[in-house]
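Student: Sequence first, then the predicted structure, then my questions.
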Amino acid sequence: MRHLRGNLATTVVTVLVLAVLGVVAGYVWSALAPATRYVLVDGTPHLADPETQSLIEADGWFAAVTGGFGLVCAVAGYVLSRHRPVEVLVGLAAGGLLAGYVAMLVGGTAKGVVQAAGPGGYTTTTSLDLTAYGVLFAWPLVATTVFWVIEFAVTYNQRAR
């Protein structure tokens, strides 16, 4: 029973640490990603520039930021997980998903103000949003992949000796 509690505690701590890092990643994403401009006409938002690429850029920045956090978490998790690698790996996968979701929520609320009122309506910069939800998997995918690559490289070197 004690062994099970230790395993569960390791996984839970990993998930919680990554969730807190998700808050940081959300603010980093909101600082780096371009805001999309909308015009509010009768309370309905319309793109100010229908040919804007800012929605795609926001998704790309989200993937880059959360992927970078996943890389750092994988290296730190591997270094700190000498006795419980499986539990940390499970924590990286679950915590990465949670952290990505938290980053999306935090980053999505960090921007957004009405800038000016005009004859066509209010011009506004909205909060960030994801249009490609697959980027939510960047953090756990990078974290678990890098973790296994490090594990393979270390194990391969040990076996070669």
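Tutor: Nice, I can see it.
Student: only C-alpha atoms for contact and neighbour calcs from this point on.
Tutor: Fine.
Student: need the contact list for the residue lying closest to residue 126 once chain neighbours are set aside.
Tutor: Of all residues not flanking residue 126 in the chain, residue 112 sits nearest, at 4.3 Å (C-alpha to C-alpha, 6 or more residues apart in numbering). Residues in contact with residue 112, defined by C-alpha atoms under 8 Å, 6 or more residues apart in numbering, are 124, 125, 126, 127, 128.
Student: Contact partners for the last one?
Tutor: Contacts for residue 128 were tallied using C-alpha under 8 Å, 6+ apart; they are 30, 33, 35, 36, 58, 107, 108, 109, 110, 111, 112.
Student: make it 7 Å
Tutor: If a contact means C-alpha atoms under 7 Å, 6 or more residues apart in numbering, then residue 128 has 35, 107, 108, 111 as its contacts.
Student: The first one should be in a helix, yeah?
Tutor: No: remark: residue 35 does not belong to a helix; assigned using DSSP: H, G, I helix; E, B strand; the rest coil, it is coil.
Student: Can you report how many residues lie near it?
Tutor: Applying other C-alpha atoms under 10 Å, we find 20 residues neighbouring residue 35.
Student: let's bring in a second model and compare:
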Amino acid sequence: MTAPLSPHDQQPPNPPAPDTDGGGAQERPPLGGELRDGAIAAAALAVCGLVLGLLWVWLAPRIPLISDGSAVYLKNSEGEQAIGADGWFALMGLGFGVLTAAAVFWWRRAGGVAVVVGLAVGAVLGSVIAWRLGVALGPTQNVVAHAKAVGPNKVFYAPLELRAKGALLAWPVAAMATFLALTSGFGPRDPEPTPHWDGWSAGSGETPEQR
């Protein structure tokens, strides 16, 4: 015969101590801090739009024009400089999207809705700022006045334009895709549930009264 277990003997063992180090995962800030981080991310990406705009002015191919004194013509009617300007903007937008998303993930790995929204809004603002800055810093928009200033049969360049406005989405789309991939692969994981202890031996399946 086995002596019945006392109430003290039936108490479960002490639960395991919580993992205080977080397993290396970054804790999510409170709502106020998360909103602040989202605003910081949006502002930082908007500032990066200035860099993209300067690079676009520097790298985008120019469209040569020529005037005969009465009209303005393309110097090379088969040139692809206009398409090249859109392509350069889109390619650089994709690169900026990958780099800025990686930087935001490294800074705030825990993520959060506010950070993701800030990343998207900042990427859109950065693209618009880059576009408008590039147009402003490129050749003048007044083609007629520019032609008169350089004189007949002189080559000058057309204004820098973004004809395919869909290129503005290259940065935000690349940023969202990169951030999602990094979060899925390297983001913090939810802790595994602690196994429940029922107070009895799993092998015997007997209560004290049955022993």
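Tutor: Nice, I can see it. Predicted model, so just to flag it, every value in this text is computed and none were measured.
Student: Superposed, what's their TM-score?
Tutor: After superposition, the two chains reach a TM-score of 0.83 (TM-score structural alignment, normalised by the length of the first structure), with 155 aligned residues with a C-alpha RMSD of 2.7 Å.
Student: related to what we said a few turns ago, how about the residue nearest to residue 126 of the first structure, what's its partner in the second structure?
Tutor: Using TM-score structural alignment as the criterion, residue 112 of the first structure maps onto residue 139 of the second structure.
Student: part of a strand, is its match?
Tutor: No: secondary structure of residue 139 of the second structure (three-state DSSP): coil, not part of a strand.
Student: quick one: it and residue 145 of the second structure, what's the gap?
Tutor: From residue 139 of the second structure across to residue 145 of the second structure, the span is 12 Å (C-alpha to C-alpha, to the nearest Å).
Student: Residue 156 of the second structure now?
Tutor: Distance from residue 156 of the second structure to residue 145 of the second structure, by C-alpha to C-alpha: 11 Å.
Student: okay, these two: which has more neighbours?
Tutor: residue 156 (21 against 11).
Student: right, and the more buried one touches residue 67 too?
Tutor: No: applying C-alpha atoms under 7 Å as the test, residue 156 of the second structure and residue 67 come out as separate, 8.8 Å apart.
Student: For the most centrally placed residue in the second structure, which residues are in contact?
Tutor: Nearest to the geometric centre of the second structure sits residue 175, at 2.8 Å (C-alpha atoms, centre = their mean). Contacts here follow C-alpha under 7 Å, 6+ apart; on that basis residue 175 of the second structure touches 97, 98, 100, 101.
Student: In the first structure, what sits opposite it in the alignment?
Tutor: By TM-score structural alignment, residue 175 of the second structure lines up with residue 143.
Student: In the second structure, what range does stretch 48-58 of the first structure match?
Tutor: With TM-score structural alignment as the criterion, stretch 48-58 of the first structure aligns to 75-85.
Student: Give me the distance between the two termini of the matching stretch.
Tutor: Terminal-residue distance, stretch 75-85 of the second structure (C-alpha to C-alpha): 17 Å.
Student: one step back: let's see if you can find the most crowded of the contacts of residue 128 of the first structure.
Tutor: residue 107 (25 neighbours).
Student: can you give me the strands in the second structure?
Tutor: Ranges of strands within the second structure are 64-67, 72-74, 155-157, based on DSSP state E.
Student: among those, which is nearest residue 114 of the second structure?
Tutor: strand 155-157 (43.3 Å; C-alpha to C-alpha).
Student: how far apart are the closest one and its match in the first structure?
Tutor: On superposition with the first structure, the mean distance recorded for strand 155-157 of the second structure (mean C-alpha distance after the TM-score superposition for the first structure) is 2.2 Å.
Student: Residues in contact with stretch 140-156 of the second structure: which ones?
Tutor: 64, 65, 66, 67, 68, 69, 158, 159.
Student: Residue 45 of the second structure corresponds to which position in the first structure?
Tutor: Checking TM-score structural alignment: residue 45 of the second structure goes with residue 18.
Student: Check whether its match really touches residue 95, as I assumed.
Tutor: Yes: look at residue 18 of the first structure against residue 95 with C-alpha under 7 Å: they come within range, at 5.3 Å.
Student: how close does the aligned residue in the second structure for residue 94 of the first structure sit to residue 105 of the second structure?
Tutor: In the second structure, the residue paired with residue 94 of the first structure is residue 121, using TM-score structural alignment. Using C-alpha to C-alpha, residue 121 of the second structure is found at 16 Å from residue 105 of the second structure.
Student: Same drill for the two, tell me which one is more crowded.
Tutor: residue 105 (22 against 19).
Student: Quick check: closest non-adjacent residue to the more buried one.
Tutor: Per C-alpha to C-alpha, 6+ apart, closest to residue 105 of the second structure is residue 179, 6.6 Å.
Student: Touching, that neighbour and residue 101? I think so.
Tutor: Yes: counting by C-alpha under 7 Å, residue 179 of the second structure does reach residue 101; the two are 5.3 Å apart.
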